[in-house]
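In: model this:
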Amino acid sequence: MRDLIVLGGSSHPALTKMICKNLTIEQGQVLSKKFSNGETSIEVKGSVREKDVFIIQSGCGNVNDNFIELLIMIAACKTASARRVTAVLPLFPYSRQPDIPHMASVTGAPSISTKKDQYTYESRPGTPKPLSSFNGPRDPSLTRPDSSGLITPLLRGRDLKDPFREITPRDSLVPVGTPVDARGKTESGYKQWIAQNGTLIANLLTTAGADRMITMDLHDPQFQGFFNIPVDNLYLKPLLKHYLIDYVPNYQECVIVSPDSGGAKRATSLADALGCSFALIHKERRIKTTEGVKAIGPLGVTSGLSAVNHHPSPGTHTTVSMLVGDVKDRTCVLIDDLVDTSYTITRAAKLLKDQGAKYVYALVTHGVFSGDAINRVSKSAIDKVITTNSVPQNDNLAGLGDKLEVLDVSRVFAESIRRIHNGESVSMLFDHGW
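Out: Now for the predicted structure:
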């Protein structure tokens, strides 16, 4: 095609080659290297003057290095007088942080996970110590009761008793003793100050010179609102629909399951397209138990409502996972947009098998599988995982073998690039795929 150049970053060169093969064009040459201090250097081989440039870089691997490399490539092309630069990010980086900020020490999600021989697949790995203890000054002398009896910091910035002793900003955020949940929120809805990176990432891309962006299955579709440039959020639903029809026996009888409430819309959309039934796993996070009261007991299975309850000691926090729907002796299909540590889908699969599910598929768009996720999935109740090559899957295929199947999305991205370059509509890909 005339005046079209496709460049690829270092995150996923195999996908770039496959996209160029589908477009029947030669891949543009880019020389990327690092200096001894870690700085990235980019040199674009060949002229991009007045060309339509598409830069493919997925948000995987060394995410920060790859993102900086993408920004430098965009700026290099704009400096070289490219007519239009489109950033193609099959997996968009930092898109989950506006939803649930990563607080490893609070949520219990490990920053670094180790490989184990056995897993419990309960609702949460080790529950950290009670959260009410980290929100205030450690020294009782720095606090005093107010008229309501609630202990609060004396003064933001300085202690009245000791004017030379500072109270840290963290101590001043919420009163001491105020209950705080796993997401850092109090009962009034106040949220601790945690960096929200959505606007920053969007501004970095547009400031570097990106004129358009293409991605697939954003964790939160509202993330497009951070951009003031066109964003094409491609859907994997057509490909998943074709896979279920072609490879799942009696697919009309299967149950489409959302592993959490956030993915319910995605799962119900696929269930409606296939005419299948739908089930939802709902998690109540950090339910407090009090002294003298027994932990939550079993709820039993009534009218399609079932639950797995965990019995904590009094005064701790726990999580209850409830299955809404009937899955007994049925084939279940878990639908999610991303698998990272695999805690969500492996625990969901255990709950489904406990409730009598016969076979469990896990269909996910982006299979990151970080930490010990591969080992967890291999030992879990999931019978088969289907993901895409939006991120490299060679190592994951070696670890999971026949348990993992990879769908090719290069044709979808290639067709979207062709249509955008020719000024055609991209909406057909949302409904029919390619």
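
In: Could you use CA atoms for every contact and neighbour count after this?
Out: OK.

In: Now do the buried residues in stretch 322-334.
Out: Buried residues in stretch 322-334, counted by 16 or more other CA atoms under 10 Å: 322-327, 330-334.

In: for that stretch, the distance to its chain's centre please.
Out: Relative to the chain's own centre, stretch 322-334 is displaced by 23 Å; criterion: CA atoms, centre = their mean, to the nearest Å.

In: End to end on that stretch, go ahead and measure it.
Out: Start-to-end span of stretch 322-334 (CA to CA, to the nearest Å) is 15 Å.

In: and the next element down the chain from the longest helix seen in the chain?
Out: With DSSP state H setting the assignment, residue counts place helix 63-79 as the longest helix in the chain. Sequence-wise, the next helix or strand downstream of helix 63-79 (DSSP states H and E) is strand 84-89.

In: Give me the residues contacting that next one.
Out: With CA atoms under 8 Å, 6 or more residues apart in numbering as the contact definition, strand 84-89 has outside contacts at 50-59, 74, 77-78, 209-216.

In: mind checking how far the next helix or strand after it is from the chain centre?
Out: With elements assigned by DSSP H and E, the helix or strand that comes after strand 84-89 is helix 104-107. A distance of 16 Å separates the centroid of the chain from that of helix 104-107, by CA atoms, centre = their mean.

In: Now do helix 104-107: which elements does it pack against?
Out: Counting contacts by 3 or more CA pairs under 8 Å, 6 or more residues apart in numbering; DSSP states H and E, helix 104-107 is packed against no other helix or strand.

In: Spit out the contact partners of the nearest residue to Ser410 once chain neighbours are set aside.
Out: Among residues not flanking Ser410 along the chain, Ile19 sits closest, at 5.1 Å (CA to CA, 6 or more residues apart in numbering). Ile19 is in contact with 410-411, 413-414, counting by CA under 8 Å, 6+ apart.

In: Could you count how many residues lie near Ser277?
Out: For Ser277, the neighbour count with other CA atoms under 10 Å is 18.

In: Which positions within the longest strand along the chain qualify as buried?
Out: Ranked by residue count under DSSP state E, the longest strand found in the chain is strand 277-288. Applying a neighbour-count criterion of 16+ other CA under 10 Å, one finds 277-283, 285-286, 288 buried in strand 277-288.

In: before we move on, what about stretch 394-402?
Out: By neighbour count, and taking 16+ other CA under 10 Å as the criterion, the buried residues in stretch 394-402 are 396, 400.

In: Off-centre distance for it?
Out: So, by CA atoms, centre = their mean, the centroid of stretch 394-402 is 21 Å from its chain's centroid.

In: Could you also give me the structure for this next sequence, so I can compare it with the first?
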Amino acid sequence: MSSNILFSFLGNEDITEKLAIKLNASVGQVLFRKFPDGESYVRILSDIKDKNVVLICTLHQPNDKFISLYFFSKTAKSLGVKTVCLVAPYLSYMRQDKIFHPGEGVTSKYFGELVSEFFDGIVTIDPHLHRVRSLSSVYSIPNMVLHAAQEISKWIELNVSDPVLIGPDEESKNWVSLVAKNANAPFIILNKTRYGDRKVKIELPDLEMYNDKTPVLVDDIISTARTMIEVVENLKDTKMKAAIVIGIHAIFAGNAYQKLIDSGVGSIVTCNTIPHPTNEINISDELGKGIQQLLQKLN
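Out: From the prediction side, this is the model:
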């Protein structure tokens, strides 16, 4: 009988089931709910003594989840677990990794310190590490940083004829180039100027040599979708086919998803790090390998 037991936070049931099959692990029963006054309640119903407990909880909208994560971990430890780990396919609070304006705090560091206090390890997919070297500089617990590039490349090879990959800015170059290499496709990187959370300006190079190809826009996080919308609208002035948008993390804040559809995009595809109707790329294989490696480290 496996000494590993997985638990799903609300909304993470599908990927938890996939991981349980890959890891030959059971899925535990836990009750998450709120009292009428909004306080959080957690009750672990499964026997977890001396087991490796893994909680699957992707962290979009983290403020609504954080106290429940804390209660879960503390409760699990009080019940005599061997280890308790967090699998956060999408990891929040990674963008504010430096002080941009006087009076700000480095909230990625603060959040990392908090999580590190009550989990023994963490697994995630493509966190926003553009200005820090590694997740270990933010989290003091053992961690596994996994990547969706290989699965994205496979999807492109199977579903797109004559693709040219387009990265929206210089920050995307390293991993867009990797996706392109694995998919045996050319790539270009655009120049982006950001004027705020919802306003960007994109400069397209001469794309005439790619007129017979399908543009595949690839980014790690689609939040307001302003970057993708701007690129799609600029591509309308070329002779290229309708663009395909691929994102790892489908946040789609507010009505961003509808706005992206309305921009004239050909199709929208995301990884299943955040549950969304566009989830066509399954990254549970990578997560499963990462969980196994993390538990080996801890045991």
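
In: Let's have the buried residues of stretch 322-334 of the first structure in JSON lines, adding distance to Arg144 of the first structure and secondary structure.
Out: Output for these, formatted as JSON lines (distance: CA to CA, whole Å; DSSP: H, G, I helix; E, B strand; the rest coil):
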{"residue": "Met322", "distance to Arg144 of the first structure": "42", "secondary structure": "strand"}
{"residue": "Leu323", "distance to Arg144 of the first structure": "45", "secondary structure": "strand"}
{"residue": "Val324", "distance to Arg144 of the first structure": "47", "secondary structure": "strand"}
{"residue": "Gly325", "distance to Arg144 of the first structure": "50", "secondary structure": "coil"}
{"residue": "Asp326", "distance to Arg144 of the first structure": "53", "secondary structure": "coil"}
{"residue": "Val327", "distance to Arg144 of the first structure": "54", "secondary structure": "coil"}
{"residue": "Arg330", "distance to Arg144 of the first structure": "59", "secondary structure": "coil"}
{"residue": "Thr331", "distance to Arg144 of the first structure": "59", "secondary structure": "strand"}
{"residue": "Cys332", "distance to Arg144 of the first structure": "55", "secondary structure": "strand"}
{"residue": "Val333", "distance to Arg144 of the first structure": "55", "secondary structure": "strand"}
{"residue": "Leu334", "distance to Arg144 of the first structure": "51", "secondary structure": "strand"}
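
In: Output those in CSV; the columns should cover distance to Ala362 of the first structure.
Out: Converted to CSV, those look like this (distance: CA to CA, whole Å):
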residue, distance to Ala362 of the first structure
Met322, 18
Leu323, 16
Val324, 18
Gly325, 17
Asp326, 18
Val327, 15
Arg330, 14
Thr331, 11
Cys332, 8
Val333, 6
Leu334, 5
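
In: now do the same end-to-end measure for stretch 233-242 of the first structure.
Out: Stretch 233-242 of the first structure has its terminal residues 19 Å apart, counting by CA to CA.

In: residues in the second structure aligned with that stretch?
Out: Counting by TM-score structural alignment, stretch 233-242 of the first structure falls onto residues 145-154 of the second structure.

In: Check stretch 367-383 of the first structure too.
Out: Residues 250-266 of the second structure are where stretch 367-383 of the first structure aligns, taking TM-score structural alignment as the criterion.

In: Identify each buried residue in that stretch, please.
Out: 250-252, 256-257, 259-260, 265.

In: Pick out the most distant pair among those residues.
Out: The most widely separated members of those, counting by CA to CA, are Ile251 and Val265 (17.5 Å).

In: how about the helix or strand hosting Ala20 of the second structure: buried residues?
Out: In this structure, Ala20 of the second structure is located in helix 13-23 according to DSSP H and E. Going by neighbour count (16+ other CA under 10 Å), the buried part of helix 13-23 of the second structure is 13, 15-20, 23.

In: can you list those residues in TSV and add distance to Leu114 of the second structure?
Out: TSV is the format used below for the buried residues of helix 13-23 of the second structure (distance: CA to CA, whole Å):
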residue	distance to Leu114 of the second structure
Glu13	25
Ile15	25
Thr16	24
Glu17	28
Lys18	29
Leu19	26
Ala20	27
Leu23	28
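
In: Of those residues, just say which sits nearest to Glu233 of the second structure.
Out: When those are compared for distance to Glu233 of the second structure (CA to CA), Ile15 comes out closest, at 33.9 Å.

In: What sits closest to that closest one if chain neighbours are left out?
Out: Spatial nearest neighbour of Ile15 of the second structure, chain neighbours left out: Ser284 (6.8 Å); criterion: CA to CA, 6+ apart.

In: How about Pro392 of the first structure?
Out: Leaving aside its sequence neighbours, Pro392 of the first structure sits nearest to His12 (CA to CA, 6+ apart; 6.2 Å).

In: The one you found corresponds to which position in the second structure?
Out: Taking TM-score structural alignment, the alignment pairs His12 of the first structure with Asn12 from the second structure.

In: Quickly note the distance from that match to Val216 of the second structure.
Out: Separation of Asn12 of the second structure from Val216 of the second structure (CA to CA): 28 Å.

In: now Ser46 of the second structure
Out: Counting by CA to CA, the gap from Ser46 of the second structure to Val216 of the second structure is 45 Å.

In: do the same with Lys173 of the second structure
Out: 14 Å.

In: ok, now Leu19 of the second structure?
Out: Taking CA to CA as the criterion, Leu19 of the second structure is separated from Val216 of the second structure by 29 Å.

In: Ala243 of the second structure too?
Out: 6 Å.

In: that older thread, who touches the match of stretch 367-383 of the first structure?
Out: Contacts made with stretch 250-266 of the second structure from outside it, assessed by CA under 8 Å, 6+ apart, are listed as 60, 221-226, 228-229, 232-233, 242-245, 267-268, 270-271, 273-276.

In: What does the residue nearest to Ile15 of the second structure correspond to in the first structure?
Out: For Ser284 of the second structure, the equivalent position in the first structure is taken to be Ser410, counting by TM-score structural alignment.

In: so its match makes contact with Met18?
Out: Yes: here Ser410 of the first structure reaches Met18: they are 6.0 Å apart, a contact under CA atoms under 8 Å.
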